[in-house]
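[1] pasting the sequence and the predicted coordinates here, then a few questions.
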Amino acid sequence: MKKYLFAILCVFLSACGGTQTKNKKVSVQSLEAKQASGVVLIKNTYYYSIDFDSNLTVYFTGIDDEGNIQGVTFDENEVKPVTCYGTGFFVSKDGLIATNAHVASPTFSTKDVRAAIVGAFNNLSDKVQDAVNQQTERLGELRLLIDAGNSEYMSQYQELAQKRDGNQKLVNAINRINSAECDYSRHSDIGVAFNNTHVRNTDDFTDCVTVTTDEEHDLALIQLKTKETPKKLFVFDMSMSKTSKRSMRNGDDEENKRKKRASSLAGKTLYMIGFNLGPQLALTKEGLKAQITKGEVSQNTDEDKIMYTIPSLHGSSGSPVLDSQGKVVAVNFAGFDKTQNFNFGIKVNHLVELLQTIE
């Protein structure tokens, strides 16, 4: 009887121990020692070009908040690419890294690009047309002087007429460009640097390519060109995708389960591992160091986003947001410019769905 009771007690304790292990809460120390190795600093250097069917290519570096085009040039060799930094994290052993779409593929709508280009050209056209009008007026004055017998003005007249005709051709060319169809492209060079490594120059970044993006939810997957996650680097578990597919086959309502999991986060502790301000804060004498920050879920805003009190700065876009068991619950993507105390994350189910599109 005693042996029987002892066996039951052992089974009970084992079951309790298993539950404790399953629900064991992580600490900042354990996150830094293990999971932080799977987080990378992303560097994206890029510029844009727009090709018109008039055989003209214009290069530029962006569009400001007022819709003005930046860094315009007609010579690709004169382009000064923009560099931005973000955060990503490994989600597979074959080098797949999750991040934000605005980190991996910063884009504008073709409509906005065309409007900005046309606006810039129109401003230029107006300025050149003003010069043409002034030059035409001056040519009239010189013509009167020449007709009155002042032949010394002839060389000045001829030189100014040549400039005026050249400017008029430029105005005509700009007007043709404004009515031409165009094709807009982004030229991007993406690389990542690993946590706890020394980064001294661009050669210390490992080359990546963009695999796919979800612009609606600001998510992207990039991949090391080697297609192999370096050994000993942590890979965040995205096995929810397999569970989701299996549940769909079994007829389970997976969407309701996801909503239930999301609602259970309210008020819970969350952690974020990322590179606030990119290399500015991360570079130390000991190498590149990701920051681990802590907060709480302050609001389940909708089915796509959650809001939390984790401090966040530019550069942390794409960081994994983890629950108290160290599981990914969101991908950090935005905050308020006037405060770092409230930030948003895209719920993990959208990342799971994006991963499913490439399986």
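    Sure, I can see it. As the structure is a computational prediction, the values presented were derived from the model and not from experiment.

[2] all contacts plus neighbour counts: C-alpha atoms, from now on.
    Noted.

[3] just checking, residue 263 touches residue 299?
    No. In this structure, residue 263 is not within contact of residue 299 by Cα atoms under 8 Å, at 9.5 Å.

[4] quick one: which of the two has more around it?
    Using other Cα atoms under 10 Å, the more surrounded residue of residue 263 and residue 299 is residue 299, with 17 against 14.

[5] which residues sit in contact with the residue lying closest to that one once chain neighbours are set aside?
    Among residues not flanking residue 299 along the chain, residue 307 sits closest, at 5.0 Å (Cα to Cα, 6 or more residues apart in numbering). Residue 307 makes contacts with 297-301, 342-345, as judged by Cα atoms under 8 Å, 6 or more residues apart in numbering.

[6] which one of these is nearest to residue 92?
    Relative to residue 92, the closest of the contacts of residue 307 is residue 345; by Cα to Cα it sits at 20.8 Å.

[7] and for the nearest residue to that closest one once chain neighbours are set aside, the neighbour number?
    Among residues not flanking residue 345 along the chain, residue 332 sits closest, at 4.1 Å (Cα to Cα, 6+ apart). A total of 32 residues lie near residue 332 under the criterion other Cα under 10 Å.

[8] how much space between residue 327 and residue 35?
    Taking Cα to Cα, to the nearest Å as the measure, residue 327 and residue 35 are separated by 10 Å.

[9] structure B:
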Amino acid sequence: MNNDQHESGEDFKENRQPENNSKNNEFSETSDLEKEIQDGNSEKPSDDVVENTASSQPTIPVENKKKNPYKIAFFSLGGIIILGGISFFGYKFYKESQTAEPIVENVCLDSDTKIYDAYKDAVVMVKHRYGYFARIKGKEIQLSVPEATEETLYGTAFFVDENGNMISNSHVLQPWNTAENKERILTNTNNFKLKIASILTTDISEDGYETFIASNWGNASSEYYEEGEDRDYDEGSEANSGEDFVTSTDSAPSDRVETSVDIAASIPQKDYVSTEDIEVYMKTLDIAVALHDSTDEWLPCTVEKVADEEGVDLGILQLSNKTTPNTVVNIVNIENSITDDRSLKPGEKAVMIAYPLGEDLAQTNSGVKVQLYNGQISKESDGTKIQYSVTSTHGASGAPVFNHCGQLIAVNFSGVEQIQGYNFGIVSKQIRSAFPFLSVKSETAR
């Protein structure tokens, strides 16, 4: 039995072995299936996430509430960065526009470039437009006739205090009073006066003066007429035709005289305005200045005073608002100017900042630009003027001239047209003499 059992056991083992192998194969297949299932299960978490996400949708507002403070902080930080950038570039632009630095008192600049940088904003271009005016019986009108053309003059000036006061030449501020213009303008004004008197009758109203003179200027004459003397006028042609009424007959001379008297009496007589009631002169139409680096901006001014002493070609121009612009970092302080002109020796440096040729040379694509010219003192001062070898031309009248340290030594006023490099300036001590009140004002200057 045991043997049977043993055999049956062996048989059993033998019979089971294939099953075990089958089971191993099945296990192997099952492992592959499980792997696929596991792979499939590995996707389930995504489904779970979707389900969880779906199930967590009601909690989204909570998550948003948690994110909002960060958003606020982010935008706040961005705003701060933007404002900081604007402030930085604004400050940078401001600093770039303020290239000049305040001058330390009694410090020698000792360089043309430093002098230019210090005072370029203080030197301005002057544009002066003027014309002919007439005052007739107290009524002032501007003459708009062909010969009385308006004129424009360019020059230079420079700020000397915070009240908008500028120094220039008197011939820039009153060009009609210069020696070269005086005779020409005097001749013109006298001729205009006589012409007005030859056509303007007393029956014309004051409001009609300007229109009447302009309309009848072609009939005006500059020949002088004594009071009561016959003048040419339109109706005067009747006087000449009066002779046609006088025939060559044997009538008595007394008859001819009587006839002539009758004809003369029939001619209408007009009274003309007397030359004594007429004054003709030149006057400023407008005067303004342009700052360095400005573009198409003219600041209106008034002429305050010109030097009384003959030969002292100086005058004061003032801004209408009586305030020196903030862009003028350094005024030309006349308190620091050279007052002892005997100390100015030939061979020493002379530096001029000016606007020669006015707009023609000053205008650029980026605005008005002042120019620097240098040379040397070439002749000792005579107490009023000094000569220096600085190249310049019209438009530089009124420009400041400095020594090597940047101290004012003169105000440029003339040159020799035929030869460049010979110019003259009024020595700076004459500014204090002509305008002593400026010394008081400049004590508070920046």
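    Cool, got the structure. Note that the structure is a prediction, hence the values are computed from the model and not measured.

[10] TM-score of the superposed pair?
    Superposed pair, TM-score by TM-score structural alignment, normalised by the length of structure 1: 0.67. Supporting alignment: 283 aligned residues with a Cα RMSD of 3.8 Å.

[11] quick one: map residue 44 of structure 2 onto structure 1.
    Matched to structure 1 by TM-score structural alignment, residue 44 of structure 2 sits unpaired.

[12] in structure 2, where's the longest helix?
    When structure 2 is parsed with DSSP state H, its longest helix is helix 2-56.

[13] check contacts around the aligned partner of residue 274 of structure 1 in structure 2.
    For residue 274 of structure 1, the aligned position in structure 2 is occupied by residue 354, per TM-score structural alignment. By Cα under 8 Å, 6+ apart, residue 354 of structure 2 lies in contact with 123-125, 156, 370-373, 395-396, 399-400.

[14] next, residue 288 of structure 2: secondary structure please.
    Secondary structure assignment for residue 288 of structure 2 (DSSP: H, G, I helix; E, B strand; the rest coil): strand.

[15] again but with residue 418 of structure 2, I slipped
    Relying on three-state DSSP, one would call residue 418 of structure 2 coil.

[16] count of neighbours near it?
    Residue 418 of structure 2 has 7 nearby residues by other Cα under 10 Å.

[17] please apply the same query to residue 284 of structure 1.
    Close neighbours of residue 284 of structure 1, defined as other Cα under 10 Å, add up to 14.

[18] and it, what pairs with it in structure 2?
    Under TM-score structural alignment, residue 284 of structure 1 pairs with residue 364 in structure 2.

[19] overlap in contacts, residue 327 and residue 35 of structure 1.
    Joint contacts of residue 327 of structure 1 and residue 35 (Cα under 8 Å, 6+ apart) are residue 236.

[20] and the strands in the stretch 101-250 of structure 1?
    Applying DSSP state E, counting those that start in this stretch to the stretch 101-250 of structure 1 gives strands spanning 182-194, 206-214, 219-224.

[21] the second one vs structure 2, average offset?
    On the superposed models, the aligned residues of structure 2 are on average 1.5 Å from strand 206-214 of structure 1, with distances taken as mean Cα distance after the TM-score superposition for structure 1.

[22] so where is that strand in structure 2?
    Under TM-score structural alignment, the match for strand 206-214 of structure 1 is residues 299-307.

[23] how about that stretch: buried residues?
    301-303, 306-307 (16 or more other Cα atoms under 10 Å).

[24] again with stretch 245-260 of structure 2
    256, 259-260.

[25] give me the subset of the residues you listed that lies in helices.
    Going by DSSP H, the helices hold 256, 259-260 from the buried residues of stretch 245-260 of structure 2.

[26] format those residues as a markdown table; extra columns: distance to residue 177 of structure 2.
    A markdown table is the format used below for those (distance: Cα to Cα, whole Å):
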| residue | distance to residue 177 of structure 2 |
| --- | --- |
| 256 | 56 |
| 259 | 55 |
| 260 | 51 |
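
[27] and those residues, which is closest to residue 285 of structure 2?
    Using Cα to Cα, these come closest to residue 285 of structure 2 at residue 260, 51.6 Å.

[28] show me what contacts that closest one?
    Contacts of residue 260 of structure 2 (Cα under 8 Å, 6+ apart): 242, 246.

[29] show me what residue 423 of structure 2 aligns to in structure 1.
    Aligned partner of residue 423 of structure 2 by TM-score structural alignment: residue 343.

[30] the residue nearest to its match when sequence neighbours are not counted and residue 37 of structure 1, how far apart?
    Leaving aside its sequence neighbours, residue 343 of structure 1 sits nearest to residue 335 (Cα to Cα, 6+ apart; 4.1 Å). Distance, residue 335 of structure 1 to residue 37 of structure 1, using Cα to Cα: 25 Å.

[31] what of residue 287 of structure 1?
    Taken as Cα to Cα, the span from residue 287 of structure 1 to residue 37 of structure 1 is 13 Å.

[32] mutual contacts of those two, please.
    195-196.

[33] neighbour count: these two, which is higher?
    residue 37 (22 against 15).

[34] give the contact list for the counterpart of residue 324 of structure 1 in structure 2.
    Aligned by TM-score structural alignment, residue 324 of structure 1 pairs with residue 404 of structure 2. With contact set as Cα under 8 Å, 6+ apart, residue 404 of structure 2 has these partners: 108-112, 348-351.

[35] emit the ChimeraX select command for whichever of those are buried.
    A single ChimeraX command selects the buried members of these (16+ other Cα under 10 Å):
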select :109,112,349,350,351
